[in-house]
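In: Below are the sequence and a predicted model for it; my questions follow.
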Amino acid sequence: MAILQKKRVNFFYKQLLAVMGVNILPLLIMSALLYTNFIADYKNNLIEMMNSKINLLASTSRSGLVFNDNEAVTILLNSLKEYKAIRYVQIYNADRQLFAQYKNMGEQVDLPVEDYKDKPFFKNDNIYVSQSIMMGDDYLGVIVLSASLNSSIVHKKNYLLILSAVLLGSIIMAFILNWQLQKRLTAPIRKLITLVGYVAENKRYHKRLKSNRDDEIGDLILGVNTMLDTIETHETQLFQRANYDELTELPNRHLLMERLSHGIHTAQRNKSEMALLFLDLDRFKIINDSLGHRVGDELLVQVAAKLSNVMRKSDSISRWGGDEFVILIENVGQALDVEHIIEKIIVELERPMIVEDHLLRVSTSIGIAFFPKDGKDSLSLLKHADISMYKAKAKGPGKYEYFERSMLNDSVQRLTMEMQVHKALENKDFFLVYQPKVAVNSECIVGFEVLIRWNLNGRFVPPDEFLPVIEEVGLMYELTLWILAQACKQNKSWQRSGLLPVTIAVNLSASFIMHPNCLKNIQSILSDSGLAPRYLEIELTENTFINSRITAVSVLRTLQDIGIKIAIDDFGTGYSCMSYLKDLPIGTLKIDGSFIKGLGLSANNEGIVRSIIMLGKSLDMMIVAECVETELQRSILQSMECDIIQGYLYSKPLTVDCAETFLANARP
């Protein structure tokens, strides 16, 4: 069934009709009053005229009645023929006998003299008037007169026609004037309606109405403009929040996905290539955890500024989340151009940055995927760039990798390993092994280094495979606490068994040292295990001091003050810290095994080892050489006055039981 809709009458015509109704009503009332007044005036004038006529006839017919001159009176009455409205006139003598009369042609006397009244009256569209004829105080007779009102009807019609014409003209004029007036008055409202309709239809809030009015409509226009200003501001803020990162003011992942989708369509249309760079900052988590989120946020802002300065304006830089950034490069000419940009990014980000008096160094790992070679849609490109970024991160800080199909298998394996390390930590599937540290001259055991192992379904997973994964998924702190607790507990157990007291060395990551609860947790572990602090040694790499040196040194000094030994592991392989080595609370230098393996094979290698030993000795440090496997290496190290040796020459890493046996058989 069709639904009938009433025709819509807009506000302008409703208002015009209302105003016209208000105007027409008084016009009609006024016209009715004028017409009524005209009728009343016409009747009064007619009565006066009839009274004047009858008075004149009464006075002129007096002598005729006195002398009984009927003929003279009849002649007098016949003079009324020129007054067509007079129907008839009759004169009666004192005895009420008809004395003389005049009747207009076709008229009949319709009212006897007895029915006449003292005053004029109207009946059947006629007027009736009577007048006594007196001479002094003597009554001579009576004269009656009847006149037709037909002439008044004509006058009424003419007057009504004129009045109607005037009323219609007034209404038309009022309509035109009101229409123009309403048009002028409602013009701003019409503009407001048009503006509101435009805003509702297009969802755009930039238009405004100009008005100099100081009345209510001006207030309304001002209110609408103010409301649009507020809405536009809110819309801008919402757009900014929805599409831009609040911290760095770079496009966020939502806007990136839009630009990436648009870039793919453009590249398909132009048959051009496009590169997607996925960046992850190296060591950012250490800085963020140790120095706080405020420093981390400011560092991200500076990184964003550096990226913006390096890239072209046509390139799209976005913050993907956390310390990850994505760069979209369109219209790629050749791979070398992209490689040049990548190298510029790496060099620029490796420059030190000062954040709240901290000299910070970060680098970035970059994964690259090309359209259409490495993916034909947004998700594929992002996924493949992300995979290649993790591949670059595995090679070390400041590296980059192009996506290859073979990486997909590695990505699946990595995801699997992430799930497995979570499960292994929950189930305590990790275990510790202990590698002896032996004095060079006496060949007596002086301690153990604790190493972590993982037996996954019968296969031993190398630490360099699972430790980076543990670090990246955020489990390193929890794992390190477990290692510390197990190592301290085991060492104290050996001491209670009467075995030779030795130092137990545990490797700590930079993120652990920078953690706010580091000191508290180490002290708690020592207290719970009962191990004296002098039997615990912590080993750190040089990279620990690259960022937040002040914080790291403060923690280490506190640890040293309570009696814990501190060693630098893998010395000479990281960022050199020789310039401030003398200021660090370090008691031991461990020479990296890569230098030890070259002893006896390369003079340059021996020179490096000798220099490190001399440096340590000059700072009154103990020197430890790791990865010693041959007697020749031991002999050279002894000649260089190395203090302690660790390696397969004396023992491989041992299980708890084997380490206990080794310790029991060791010379005191």
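Out: Noted; the coordinates are in hand. Numbering: from 1, shown residues only.

In: rest of the way, CA atoms for contacts and neighbours
Out: Will do.

In: How about residue 576, nearest residue that isn't a chain neighbour?
Out: For residue 576, ignoring the flanking residues on the chain, the nearest one in space by C-alpha to C-alpha, 6 or more residues apart in numbering is residue 542 at 7.1 Å.

In: this is the other structure I want to compare:
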Amino acid sequence: MAESTTTRARRRGIPLWCYLTALVTVPLIGVGVLTALIAGARSAEVDSATRAEQGVRAVAVLDALRAATEQEILPALALTVIDDPVAAGQLGVPGWLLDTVRGTAEQSLAEARTVTDEALAAVPEGSLGSAVAVRVEEALAWLRARSDAGAVRLEQIYLGYLDVSNEVMTAERAAAAATVSEGVPARTVRAVQDVQTVAELAQAASRQMPLYLGSLFAADDALIGSRLAWETGWLSYTDAKRQMDEVSSESLRTAWHRLRGSDLMTRLDTLLTPSDAPEVFVTDITRMTDLLFSSGDRDAELAGLVDTAVGTVLTEAAADREEAAADLRATLQVGVGLLLLSVVGAVWMGRTVSRKLGVLAGQATQISQGELVEVEVDGPREVRTVSAALGDAVAGLRRIQDQAQAVARGDLDDALLDQPLPGPLGEVVHASLQQIVSSVRQREELQFALAHRATHDPLTELPNRAQAVTLVTSALHRARRSGEMTGLLFVDLDGFKAVNDAHGHAAGDTVLREVAARMRSVVRGGDVVCRLGGDEFVVLVEPVGTERDLQDLAERLIAGISEPIEAGGATVCVGASIGIAVSRDGGADPDVLFAEADTAAYRAKQHGRGRAEVFDDALRRQLAARAETEAAITAALGNGQMRLHYQPVVDVDGQRLHGYEALIRWERDGVFVPPDEFIPVAESSGLVCDLDRWVLHEATRQLAAWRAGLPSAPGAPEPTMAVNVSGRHLTDPRVVTDVADALAASGLPPHLLVLEVTETVLVDDPVAMTHLAQLRDTGVAIAIDDFGTGYTSIGQLRHMPVDTLKIDRSFVTSPDPGQRELVALIIRAAHTFGLSVVAEGVEEPVQLQRLRERACDHAQGYLLHRPLPAEAAGALLRSAPEVVPVPRPDGAPEAVPAS
């Protein structure tokens, strides 16, 4: 195996003991005379170099104080902007987010003040900067107190910190001037000038962000907010950047060029360059926060350049001092002999090694703080060995960092994640990363499954209604750009309910899955089949060549669906009626396109089923008429055009008034609109829920008013009020609340309200059964309307939350003897289960007589009373002692009590 580079680096270099041995074996040379002549001069040079080094350190301490002071500007200005309602309004940030930003700004200001206080404490007493440190501390204390109390404006805060920064920079220049006046070598003078150049750049850069923020939020006449101040600061900044190209240190120029070409500097210079373009300005909190953090990063990078320049000066000054001291030592060594020379040489070598070890210790400290710096392998063998070992540790940490970054950016297939890490710790870290990767993948799979479940029908795995709307909307957008036609086929299965009733829901589910598979096999690859619910599907076709293509596709779908299906151990057949709607340029609304296709499918069913119909002008007029009717219904509810008529329900035996059924009437322009013209429109649009609520409130209010005006005798039965509730309203989660609100508003006792529902609703929707049970628990009575016309068996009655059966008029009026026997059977079954019976549509005396003979409880119909307006219906209650003549079966009149 080839020897590694780091191993070879460890073995290069001269061991430390060689240096020490060479020093102690240097021949003793006596130069006492020379020592006496030049010792004084060398001593003066040492003192001068020492003062120069102290001056450089003062420059470094003052620059650290200046940089720390300027770090307080941005958070202090940010808090002032946040507290300014106008500036906050410009940001368009809600209050809760401003509170979060305030907390961040307050924390940043506290940290910046801590750094400033530490920088102040680091200024030694009696040094070149001690006097200015005292003044700065007093100025900062006053400025902080005023800023915390909100007693200064944005401009005053900035100018206050600017004065402090300028005073520190003035002291820094004075310290630099004192340093170069000590007669130091030219290279040290140039290094000190480099420090000043970098410090000027850092100061100019740190003022760009406050000036930019001020130009966004301050008043036009404010110094900090003026365009001139921003542009002037920018000129200072660009001039400082140009001067950086003239620094003497090659390494400093290289570091500056690398920083100047970085993405951070480029992006910030682009944003902060004065411009009149509105897109340059950053006024939203997200980009503003990013800009603040980027500005802080840039200032930190520039501070690093200052530290580098200061370190170079310190090194040069220390070298100057060391050179002068070495000359002095050399002079003394000549005089005192070989022993002293050897000791001084050993001390010098020790210091040299210390510097190498100091650099290594500094790098180790940076690494411990999370900065994976490049460890330079240099110095004696022992130092090289330690440096190489530390470099290996950094390489391992970099690999861990690269793997963590791959996980953070979601690149779970990166080959880097499969590379093991060295050592026991590496094995643990690698195992942890693998576990994290596995967990992230499982989460992604779960998210995908949840997203799929939210947009797809679980039975057929087809896109559901919500996803169908989304897909159609996207298709129309694409068609709007391309100008191509988009087609939508609404597929409604024929005979599916019969399959459910005859073979059960499991067979129905099998049929739906098979139909979905057949439809997918018929359509083109780019077309989409969706299930809206129940036995309704849609097919999205894009692009469409001609309408004939859609009709051909519809015919193929009908043929494929109509093939026999094996389900539940039996062979069943279903058909399909298909409505076709076309958007020619994508300009249609998705809901309109669905409505058009649905309307066309409805016409296909009306025309015989098993066929396809295209939405045309006739259907468009039908939809327009329906929309006009819906708008008129809404207006009628608001302007009082709706009326209630009340059809009395009487006891069959005693023929006394038992109660009323509330029937809605629409008086439009003085003419009553037949219910069969507007009730279906209301049911299809959802307006029927609004009609139901209005009827509930009006009917309960009317009965409560009658009771208040004519109280019943103690113990006498009170009349009830029956209200029809539509199937759509019964499945609405608000139906229980709607009934409770009507009873509460009218004050009517719940047992006097009867809710009539059709048996079809109970069979088709289990939610309706749940709501009926909840309503019955509140005390209202439940009646099944038009009983016998649906699919409810008599045996199911014992499990239903009902109190009354209303026999459909078709059975009551039928001359068929079988139908009469069926009426008798229904009455007996209802009484067996404890239910009362109301016969509807009684129009002839003989029908009433047959109901009396079969012990029917109540009846209603034109023979007894037609639906009456409120005043006439209430008159029946007031004429309780009177009777109403009702013809007998033989034609003779019979007295019927009115109440």
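Out: Alright, I've got the coordinates. Just so it is clear, the model here is predicted, and its values are computed rather than measured.

In: Got a TM-score for the pair?
Out: The TM-score (TM-score structural alignment, normalised by the length of structure 1) is 0.50; 409 aligned residues with a C-alpha RMSD of 5.2 Å.

In: re earlier: list the contacts of the counterpart of the residue nearest to residue 576 of structure 1 in structure 2.
Out: With TM-score structural alignment as the criterion, residue 542 of structure 1 lines up with residue 759 in structure 2. Listed by C-alpha atoms under 8 Å, 6 or more residues apart in numbering, the contact set of residue 759 of structure 2 reads 784-787, 790-792.

In: mind checking the longest helix of structure 2?
Out: helix 285-336 (DSSP state H).

In: Does anything pack onto it? Which helices or strands?
Out: With contacts defined as 3 or more C-alpha pairs under 8 Å, 6 or more residues apart in numbering; DSSP states H and E, helix 285-336 of structure 2 has these neighbours: helix 32-71, helix 186-206, helix 250-260, helix 263-272, helix 338-368.

In: what's the most buried one of those?
Out: When these are scored by mean count of other C-alpha atoms under 10 Å, the highest mean neighbour count falls to helix 186-206 (a mean of 23).

In: how about that one, aligned to which bit of structure 1?
Out: Under TM-score structural alignment, helix 186-206 of structure 2 corresponds to no residues of structure 1.

In: how about the helix or strand containing residue 198 of structure 1, aligned to which bit of structure 2?
Out: Here residue 198 of structure 1 sits within helix 150-202, counting by DSSP states H and E. Matched against structure 2 by TM-score structural alignment, helix 150-202 of structure 1 finds no partner residues.

In: Likewise for stretch 25-41 of structure 1?
Out: So stretch 25-41 of structure 1 sits over no part of structure 2, by TM-score structural alignment.

In: Let me see the ranges of the strands in the stretch 601-750 of structure 2.
Out: Listed in chain order, the strands of the stretch 601-750 of structure 2 (DSSP state E, counting those that start in this stretch) span residues 612-614, 642-651, 657-668, 671-673, 720-724.

In: Residue 822 of structure 2 is nearest to which of those?
Out: Across those, residue 822 of structure 2 has its closest neighbour in strand 642-651 (20.8 Å, C-alpha to C-alpha).

In: mean distance, the closest one to its aligned residues in structure 1?
Out: Following superposition, strand 642-651 of structure 2 is found to deviate from structure 1 by 0.9 Å on average (mean C-alpha distance after the TM-score superposition for structure 1).

In: quick check: angle from that strand to strand 657-668?
Out: 160 degrees (axes from the mean of the first three to the mean of the last three C-alpha atoms, to 10 degrees).

In: what's the angle between strand 642-651 of structure 2 and strand 720-724?
Out: In terms of direction (the same axes, to 10 degrees), strand 642-651 of structure 2 departs from strand 720-724 by 130 degrees.

In: Which strands or helices does strand 642-651 of structure 2 pack on?
Out: strand 657-668, helix 687-709, strand 858-859, helix 870-878.

In: Now with 6 Å, please.
Out: Using 3 or more C-alpha pairs under 6 Å, 6 or more residues apart in numbering; DSSP states H and E, the elements in contact with strand 642-651 of structure 2 are strand 657-668, strand 858-859.

In: which bit of structure 1 covers it?
Out: The aligned range for strand 642-651 of structure 2 is 430-439, by TM-score structural alignment.

In: buried stuff in that stretch?
Out: For stretch 430-439 of structure 1, the neighbour count (16 or more other C-alpha atoms under 10 Å) marks 430, 432-439 as buried.

In: Which secondary structure state does the residue nearest to residue 315 of structure 1 when sequence neighbours are not counted sit in?
Out: Nearest residue to residue 315 of structure 1, sequence neighbours excluded (C-alpha to C-alpha, 6+ apart): residue 329, at 5.1 Å. For residue 329 of structure 1, the secondary-structure state derived from DSSP: H, G, I helix; E, B strand; the rest coil is strand.

In: what number of residues lie near residue 329 of structure 1?
Out: 22 (other C-alpha atoms under 10 Å).

In: on that earlier part again, tell me which of the helices and strands packed on helix 285-336 of structure 2 sits nearest to residue 486 of structure 2.
Out: helix 263-272 (45.4 Å).

In: residues in structure 1 aligned with that closest one?
Out: Taking TM-score structural alignment, helix 263-272 of structure 2 hits no residues over in structure 1.

In: Check stretch 827-846 of structure 2 too.
Out: Across structure 1, the stretch matching stretch 827-846 of structure 2 (TM-score structural alignment) is residues 613-632.

In: And the matching stretch, end to end?
Out: 17 Å (C-alpha to C-alpha, to the nearest Å).

In: how much space between the residue nearest the centre of structure 1 and residue 245 of structure 1?
Out: Note on structure 1: the residue nearest the mean C-alpha position is residue 238, at 2.2 Å, using C-alpha atoms, centre = their mean. Remark: distance between residue 238 of structure 1 and residue 245 of structure 1 (C-alpha to C-alpha) = 12 Å.

In: Please apply the same query to residue 201 of structure 1.
Out: 30 Å.

In: More neighbours: which of the two?
Out: residue 245 (19 against 9).

In: Wait, that one touches residue 253, no?
Out: No - if you go by C-alpha atoms under 6 Å, residue 245 of structure 1 and residue 253 don't touch, sitting 8.6 Å apart.

In: Tell me who's in contact with residue 496 of structure 2.
Out: By C-alpha atoms under 6 Å, 6 or more residues apart in numbering, the contact set of residue 496 of structure 2 is residue 574.
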